[in-house]
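Student: pasting the structure only:
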């Protein structure tokens, strides 16, 4: 059976399929972890420790000795993505109520959900799109998107916009595994290869554990709103990324469009941040469901939009030749 190949045909499948299975488990058998206990409970409830290992491996896999083109592309994508999310966060803090909207069509919407859905690019999706439609340098530009992984950027945006207050030690704790991995990976090439190769292996495990925090009934309640949020992520982040790629990174805009997605790892941030700040706990489930829907929507649409634009530019270039 070619299970892995079948899963990989789904955009972001290595993350989304285990997440869906975990959500099924939580929805229909929420007692399973405590009932079986031991290692099974650890696998079901181990989102944070599994993610901490993943952050470490992600950091270890980054090589500082990348080409200037790759770093310029990476830097443009990361800075633009974070800046847009920060501006949106400022707008949300000014015009949205604290916590989340409680009633009506927008029930469940919060600054936490909006910022989390917009501040991280799906690096794996980006790399796979650019490997098919872009240059080798553009495909390699996902290297710095790993910096966005984890709650650090979300914490920075929420803290700097006044949506939340984080003690300095929490910032250190959020980034420390990543930094240690980064240092070790750049001190020893063999360690970079060893730990870096494990980052993909960890994805299904934290996907399943994360799914066990999601009630599918919540996704059903926020489904249409989540779909609209996913479309908003593509439009709101995609337009600035498109022009940043053209004007700053020297591309034709395809790499910017390919980066206008919500990272699968972003689904973890509401829960992690709620563990740091208890007042976010009531809104974390709805925020997680909305972000998960954004991941699915952007994973399906971003490749189609990027492919259409890249093919258009290719035909245009060939016509001018």
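Tutor: Perfect, I can see it now. These figures come from a predicted structure and were not determined experimentally.
Student: going forward, measure contacts and count neighbours with C-alpha atoms only.
Tutor: OK.
Student: so residue 238 makes contact with residue 257?
Tutor: Yes. Proximity of residue 238 to residue 257 meets the contact threshold set by Cα atoms under 8 Å, at 5.3 Å.
Student: try this one next to it:
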């Protein structure tokens, strides 16, 4: 069974996520029995699993080889940040919070600023290098509410809560420290990533109601198409500027399951401004998560296969 799962692009994440999402859609309380069962299978342990992955992947960052990551992922992530924040602010200034075509500014911002680090990790385990895999923790910053918080902090004239960013960076920094003090820690923790990826896929799926996702309808599909159009720039930069095969750039064409919760988080921070848009934004984001999680791994696989044929 595992060998069959591995044949699917990002299968170690995607397959358990889709199975658990189907279960959650029809039996949302199946694992809500408390204790270990709920934490392992019921979605309650997601943050702990993500934290463990950030730490383990951090041990794989070799500071002697950090130039590779800074040259490739660093450049792409800076562009992602600039494009996400810039386009979101432009969208708000032109269309206002209600947005256009049923895509409110909250939904647009969350989707356009997101990267699914779980899909990234699973794909890099198949097609990338150890250093590509180790950068997981940094890509994770685009799955939480940090960047959308910056957007709405700027647009509203309010401040920025840096705690979500710090909560991601601290375990990653600890992992980097352990991995560079003694490389044996790297060989101890890095092999745990595939198993943790499967658990994370399951936990993220067990919180996705597929019926609600498809109820987002046309608006959810449109915002996903816009997301893909914008994200082509990362493949172009990866191939034509950085001189790679474009596979890492293509992994940025994903929307994180964790980003679905961003609508509620921002709605609680700005209830009078964003409260009425939370439900629609969450549904449209969830639609984008499902679509990109299925389509993008195939794009990455084709880019990687094309490069292998050329070489």
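Tutor: Nice, I can see it. Just so it is clear, the model here is predicted, and its values are computed rather than measured.
Student: higher neighbour count, residue 238 and residue 257 of structure 1?
Tutor: A count of neighbours by other Cα atoms under 10 Å puts residue 257 above the other of residue 238 of structure 1 and residue 257, at 28 against 24.
Student: in what helix or strand does that one lie?
Tutor: Applying DSSP states H and E as the criterion places residue 257 of structure 1 in helix 254-258.
Student: what do you get for residue 73 of structure 1?
Tutor: Using DSSP H and E, residue 73 of structure 1 sits in helix 68-95.
Student: nearest residue to the middle of structure 1?
Tutor: Residue closest to the average C-alpha location in structure 1 (Cα atoms, centre = their mean): residue 263, at 2.0 Å.
Student: packing partners of the helix holding residue 257 of structure 1?
Tutor: Helices and strands in packing contact with helix 254-258 of structure 1 are listed as helix 123-133, helix 216-247, helix 284-320; criterion 3 or more Cα pairs under 8 Å, 6 or more residues apart in numbering; DSSP states H and E.
Student: and residue 53 of structure 1, which of the ones you listed is closest to it?
Tutor: Closest of these to residue 53 of structure 1 is helix 123-133, at 17.9 Å (criterion: Cα to Cα).
Student: what lines up with residue 180 of structure 2 in structure 1?
Tutor: By TM-score structural alignment, residue 180 of structure 2 lines up with residue 186 in structure 1.
Student: hmm, residue 66 and that match touching each other?
Tutor: No. Assessed by Cα under 8 Å, residue 186 of structure 1 is found out of contact with residue 66, at 11.7 Å.
Student: please enumerate the helices of the stretch 1-150 of structure 1.
Tutor: Remark: helices of the stretch 1-150 of structure 1, listed N- to C-terminal, are 3-8, 13-28, 32-36, 38-45, 47-60, 68-95, 111-118, 123-133, 136-139; assignment by DSSP state H, counting those that start in this stretch.
Student: which residues of structure 2 does the second one align to?
Tutor: It refers to helix 13-28 of structure 1. Against structure 2, the aligned range for helix 13-28 of structure 1 is residues 11-26 (TM-score structural alignment).
Student: how much does that stretch stray from structure 1?
Tutor: Here stretch 11-26 of structure 2, set against structure 1 after superposition, deviates by a mean of 1.2 Å using mean Cα distance after the TM-score superposition for structure 1.
Student: do the same with stretch 223-230 of structure 2
Tutor: If you overlay the two and look at stretch 223-230 of structure 2, the average distance to its match in structure 1 is 3.9 Å (mean Cα distance after the TM-score superposition for structure 1).
Student: now do stretch 48-55 of structure 2
Tutor: Superposed on structure 1, stretch 48-55 of structure 2 shows a mean distance to its aligned partners of 1.6 Å (mean Cα distance after the TM-score superposition for structure 1).
Student: now that stretch, how far from the chain's geometric center?
Tutor: From the chain centre to the centre of stretch 48-55 of structure 2 is a distance of 14 Å (Cα atoms, centre = their mean, to the nearest Å).
Student: again, but for stretch 144-162 of structure 1
Tutor: Chain-centre distance of stretch 144-162 of structure 1: 11 Å, with Cα atoms, centre = their mean.
Student: next one: stretch 8-19 of structure 1
Tutor: The gap between the average C-alpha position of stretch 8-19 of structure 1 and the chain average comes to 13 Å, counting by Cα atoms, centre = their mean.
Student: next one: stretch 245-265 of structure 1
Tutor: Worked out by Cα atoms, centre = their mean, stretch 245-265 of structure 1 lies 15 Å from the chain centre.
Student: what sits closest to the match of residue 180 of structure 2 if chain neighbours are left out?
Tutor: The spatial neighbour of residue 186 of structure 1 that comes closest, neighbours along the chain excluded (Cα to Cα, 6 or more residues apart in numbering), is residue 63 at 6.2 Å.
Student: if I look at the one you found, how far off is residue 222 of structure 1?
Tutor: 40 Å (Cα to Cα, to the nearest Å).
Student: and residue 110 of structure 1, by the same measure?
Tutor: Separation of residue 110 of structure 1 from residue 222 of structure 1 (Cα to Cα): 12 Å.
Student: just to revisit the earlier point, the residue nearest to the centre of structure 1 contacts residue 123, doesn't it?
Tutor: Yes. At 7.1 Å, residue 263 of structure 1 counts as touching residue 123 under the criterion of Cα under 8 Å.
Student: circling back: neighbours around the residue nearest to the residue nearest to the centre of structure 1 when sequence neighbours are not counted, how many?
Tutor: Counting by Cα to Cα, 6+ apart, the nearest residue to residue 263 of structure 1 once its immediate chain neighbours are dropped is residue 122, at 3.7 Å. For residue 122 of structure 1, the neighbour count with other Cα under 10 Å is 25.
Student: how about the one 10 residues further on?
Tutor: Residues within reach of residue 132 of structure 1, counting by other Cα under 10 Å, total 12.
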